[in-house]
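Colleague: Below is the structure, and that's it, no one-letter string:
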């Protein structure tokens, strides 16, 4: 539980808010097919997988600075 609450950044917070938003809108509109999308984003934020954990960033290389 302690590891879930550490290292939160802006990207994880946005994924969490967006996922909760999708789930609430889906329940309100009774669009049940949209709930898995919202839960996917909530899962990305809570369990730190995918782009929410920063794995989608491209590392900077010294060779790129010459351009």
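Modeller: Cool, the structure landed. Since the structure is predicted, the reported quantities are computational estimates derived from the model, not experimental observations.

Colleague: CA atoms for contacts and neighbours, from now on please.
Modeller: OK.

Colleague: Next up, the contacts around the residue nearest the centre of the chain.
Modeller: The C-alpha lying nearest the average C-alpha coordinate of the chain belongs to residue 15 (CA atoms, centre = their mean; 3.4 Å). Contact analysis of residue 15 by CA atoms under 8 Å, 6 or more residues apart in numbering lists 41, 42, 44, 45, 52.

Colleague: Pasting the second one now:
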């Protein structure tokens, strides 16, 4: 529980909002196949895995930045 409540970033809030949005739209429109997508985004935000944890950053290649 402690891990869920710590280190919230803007991306985690956005993933949680997107997940809740997908779930609400799916239930409202009865498009049941969208619920797993919403649950996935919400779980990424709550449990801090995937891109919501910041592990999808692309690091610059140092060889490109140095001229030879």
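Modeller: Done, it's in. Every value quoted in this text rests on a predicted model; they were computed, and no experiment measured them.

Colleague: TM between them?
Modeller: Overlay of the two chains. TM-score (TM-score structural alignment, normalised by the length of the first structure): 0.88; 67 aligned residues with a CA RMSD of 1.4 Å.

Colleague: Could you look up the SS state of the residue nearest to the centre of the first structure?
Modeller: Look at residue 15 of the first structure: counting by DSSP: H, G, I helix; E, B strand; the rest coil, its state is helix.

Colleague: Skip the chain neighbours and tell me the closest residue to residue 20 of the second structure.
Modeller: Nearest residue to residue 20 of the second structure, sequence neighbours excluded (CA to CA, 6 or more residues apart in numbering): residue 38, at 6.2 Å.

Colleague: Tell me the spacing between the one you found and residue 57 of the second structure.
Modeller: 22 Å (CA to CA, to the nearest Å).

Colleague: Neighbour count for the two, which is higher?
Modeller: Taking other CA atoms under 10 Å, residue 38 of the second structure and residue 57 do not tie; residue 38 has more neighbours (23 against 8).

Colleague: Helix or strand for that one, just tell me which one.
Modeller: helix 35-47 (DSSP states H and E).

Colleague: how big is the offset of that helix relative to the first structure?
Modeller: Taking mean CA distance after the TM-score superposition for the first structure, the mean distance separating helix 35-47 of the second structure from the aligned residues in the first structure is 0.3 Å.

Colleague: Report the buried residues of that helix.
Modeller: Neighbour-count burial for helix 35-47 of the second structure flags 35, 37, 38, 39, 40, 41, 42, 43, 44, 45, 46 (criterion: 16 or more other CA atoms under 10 Å).
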